[in-house]
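Colleague: Quick one, what's the 3D model for this:
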Amino acid sequence: MSEPTNINNNNNNNNNNNISPRTTSSSFDGDQQQQGQQTLAASLQNRLNLAGTSPLRTLIRASSLQNLPSHSSAKEQQVAPVLVSPTAAVVATTKDKMDLITSDLIHPGPSSKYDFVKVKVRLEDHYYVLSRFLISRVLNVTKVDAADSVKISLELKKRLVDQGRLTLSQAELESELFSILLTYGYGAEYIDRYRMTTQFHHQRVPLIILISGPKCTGKSWLATQLAERLNLSTVLQTTLVQDLMDTIIREFNPTTGSDLFGMPSDPPIVFKNYSTKEELLTDFKKECYMIRHGVDTDIEKCFEEGKAIIIEGPHIDPNLFKELLEERTMKAPSPIQTSSDDSPAAPAAPPVSLAQKLKPKVKGIIIPFVLALNKNDHTLLVENWLSCSETNSAYAKKSFGDDPEVQTKRVVENLQTIQEYLCQGVPPFVRVDVNAYNFLETLDVMHSAVLHRINSVYSGHVKGFEYET
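Modeller: Next up is the predicted model:
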């Protein structure tokens, strides 16, 4: 302890030799602190004037950095000798923090200065604030490239702000947006999609997308990616509904929970040895029947609140959704026909029931898919599925023996039997052959099919916006 004391004493002596006898150490530190603060304040003011930044943002940024630690590591602080006074160290630390503030103000992050300016758009009898994010998301729905959609939305906001058009109508907004789309090479097809999409969302038309298919066909990935492209927030998996129903029933009836109608079997049906295909399909239909009632509440909620949802899973039996498709799907309007005296009389309309008179059911757009995969590609995906799950591998080993090839073969046979049954629901379900080597190609097919179905069914019901001229 004696050596460090001598070093500090020597440093203090050297510092005192450089100070005038008439100036004390405390007064020197006070003058140095005051002079450093004045210099720092003047430097910061000059930087802010050059940056042209509001004081409010400076204050917010400064408050977030007030507890910022020093840049030097703890090891360097212990080894490095103290060569400056404590006041000078405080001024230096504060100066480093202010440098970070001004650097952030002069070189901002991904946000733009145009984001701080609000542009109000008149739509019928109300206003809404223009959002670059929402514009880019709607452009993604119309299959505009993601990078281009960000650039187009920023250029739109920049053009309006630079022109001082902070209040405009929906028609004027779309006119500017469509002119920018044309410059980026997106023609009339994308413009029509944008108009259809915006009107579809503004009028809150219910949208339900069903994705059926056996296990190991990429349903979950395709559903989440399709929801991302269509800007939908809800994806419901039938496997989660089945697990939830099984948990609730086992809690109230633990002894006979697994023996109830439609409850998951142990092992699952794809890992069972069935003597005939009919036995497999009988158990499969029971599970599908229970899941159909489990998702009915979510479907009705979408119709009542005008929301959109994607329901995916292996338990979507097309035969159990035929009634829903017939009663609740919006029909494309038939072309107007001119009547003549020679034309046959139109058939009488079917009688309307009392329930339909009292409370007519809300209709929406229902788009059902069934995914199919050829046997060779299905085998590869099943092999990967079994190798990545110890539980599934244990089920297969217990049911089909220790040979991995036999396990994969028997599981694929069960899944292919389920796939053949599900594909019998085409139509009204739309069959999509999955490309196991390029899922993005399959995603594009489904995306295009959704846009085509919405356009064909919904376009005839569009009332259009009451644009202000």
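
Colleague: going forward, measure contacts and count neighbours with C-alpha atoms only.
Modeller: Noted.

Colleague: Which stretches in the protein count as strands?
Modeller: Taking DSSP state E to define them, one finds strands in the chain at 120-123, 126-129, 167-169, 207-212, 235-237, 308-312, 365-372, 430-433.

Colleague: any chance of those in TSV, plus mean neighbour count and distance to Ile454?
Modeller: TSV is the format used below for the strands of the chain (neighbours: other C-alpha atoms under 10 Å; distance: least, C-alpha to C-alpha, whole Å):
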stretch	mean neighbour count	distance to Ile454
strand 120-123	18	22
strand 126-129	12	25
strand 167-169	17	26
strand 207-212	23	9
strand 235-237	18	19
strand 308-312	23	13
strand 365-372	24	7
strand 430-433	18	14
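
Colleague: Would you format the ones you listed as TSV with distance to Ala396 included?
Modeller: Converted to TSV, the strands of the chain look like this (distance: least, C-alpha to C-alpha, whole Å):
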stretch	distance to Ala396
strand 120-123	59
strand 126-129	56
strand 167-169	63
strand 207-212	24
strand 235-237	24
strand 308-312	24
strand 365-372	23
strand 430-433	27
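
Colleague: Next, the second sequence, to be compared with the first:
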Amino acid sequence: MSLNEHDVVLSGLMDMEETPPPTRPPPVSKALNLQQTEVVAKRNQSKYDFVKVRVWVEDHVYVLSRYLLCRALVSAKINSRDAVQISLDLKRTLVDLNVTDIGQEQFEDFLYKTMLVFGYGEPQISCYRMMSSFHRNRVPLLIMLAGTACIGKSTLATKLADRLNLSSVLQTDLIFELMCNFSGQEKTSYITTTFSSTDDLIGEYQKECQVVRKGVESDINKCLKDGKSLIIEGFHIDPRLYQKTISVSEKDSSAATCSGIVVPFLLTLDEADHHNFMTNSPDPRYRGDQSAIGFHNLQDVQKYLVSHSQEEAMLPFTEIRIDLHSFHGTLDHLHDVVLARIKEVFVSITSA
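Modeller: Predicted coordinates:
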């Protein structure tokens, strides 16, 4: 073959279209997963979700969200399952009546009638009104959960934040760890350290609490000044160091305007329940060879925290005994106290 013939053949090959390789079908497992995802999505969707209902507040408008309405209902102590169904039934009623633009007052009237159908009366409706006003006016809310370690504070704080529709939970363990990293201070292990006396244990604990108090100062000020609600929970909360914060809230509760609502809790656990909780904890630190030392240290810290209420001129934290057999009941108790405190402030503002 000559060079010219070779070039011609090459040029012909260059101009030819390549046949794409055959596409392989997706694996059966992947196809099934996609189908299952679509089925789940369809189950969680309603045809009413594709119709927008606009709610007018004077010159402003927002689109009704069943999810946000459900969160607002739960914050008013409405059962979560009922809250989901109430929001769905309300949306269904408005769409079926072809009401896609509605005023806020008329919308609330429809909502309250739907709540009545589910057995919720005036107390729950009044609570919903109060919580709606609370969120709309961006009233600062600071909740503190103090208590010794390994009693379930973090779980309760997360669930309480979810119920009250709050987004920020601050853990003092993280604050203390950051402060130690910056300052080079060594962290004391209350699980493995044997102290010469209870006074030495409490003295070390007080020092660490003072470090954390400085670390959370800016977060507390931001919460009370900017109206950003916050839950602070952890081992390093000594009620004695937060008296000024509580006293400001107590004075403001009788004023015409409220600069913030502070609800402090001290979570405690019976000695036997605490021991069982530590023994069955998934955290290996609490189940080691020195668990007995750690248990006694943590119990001494709890006794120190509880004793603050007996000191003169001390504004006490509300003590809540955790029921390990009914975590839901403990959560209900916390929720009730917070709602009662918010109601107390709102009633004083209304009557002022």
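
Colleague: Of all the strands of the first structure, which one is nearest Thr102 of the first structure?
Modeller: Each of these has some distance to Thr102 of the first structure by C-alpha to C-alpha; the shortest is strand 126-129, at 30.0 Å.

Colleague: Would you check the span in the second structure matched by that closest one?
Modeller: Across the second structure, the stretch matching strand 126-129 of the first structure (TM-score structural alignment) is residues 60-63.

Colleague: check the fit of the matching stretch onto the first structure and give the mean distance.
Modeller: Compared with the first structure after the fit, stretch 60-63 of the second structure shows a mean deviation of 1.8 Å (mean C-alpha distance after the TM-score superposition for the first structure).

Colleague: Can you tell me the centre-most residue of the first structure?
Modeller: For the first structure, the residue lying nearest the average C-alpha position, counting by C-alpha atoms, centre = their mean, turns out to be Glu228 (4.5 Å).

Colleague: Now do the same contact list for the counterpart of Gln299 of the second structure in the first structure.
Modeller: Taking TM-score structural alignment, Gln299 of the second structure has Gln416 as its aligned residue in the first structure. If you count contacts by C-alpha atoms under 8 Å, 6 or more residues apart in numbering, Gln416 of the first structure has them with 214, 375.

Colleague: What of Asp300 of the second structure?
Modeller: Taking C-alpha under 8 Å, 6+ apart as the test, what Asp300 of the second structure contacts is Thr198.

Colleague: run the last query once more with 10 Å
Modeller: By C-alpha atoms under 10 Å, 6 or more residues apart in numbering, the contact set of Asp300 of the second structure is 148, 198-199, 201-202, 294, 306.

Colleague: For burial, what's the neighbour tally of the counterpart of Val141 of the first structure in the second structure?
Modeller: With TM-score structural alignment defining the correspondence, Val141 of the first structure maps onto Ser75 in the second structure. Residues contacting Ser75 of the second structure under the criterion other C-alpha atoms under 10 Å number 25.

Colleague: Tally up the residues packed near the residue nearest to Ser75 of the second structure when sequence neighbours are not counted, please.
Modeller: On the basis of C-alpha to C-alpha, 6 or more residues apart in numbering, the spatially nearest residue to Ser75 of the second structure that is not a chain neighbour turns out to be Leu164, at 4.4 Å. Using other C-alpha under 10 Å, Leu164 of the second structure is surrounded by 19 other residues.

Colleague: what's the spacing between Leu164 of the second structure and Ile220 of the second structure?
Modeller: For Leu164 of the second structure, the distance to Ile220 of the second structure equals 18 Å [C-alpha to C-alpha, to the nearest Å].

Colleague: circling back: drop the exposed ones from the contacts of Asp300 of the second structure and show what's left.
Modeller: When burial is judged by neighbour count using 16 or more other C-alpha atoms under 10 Å, the buried members of the contacts of Asp300 of the second structure are 148, 201-202, 294, 306.
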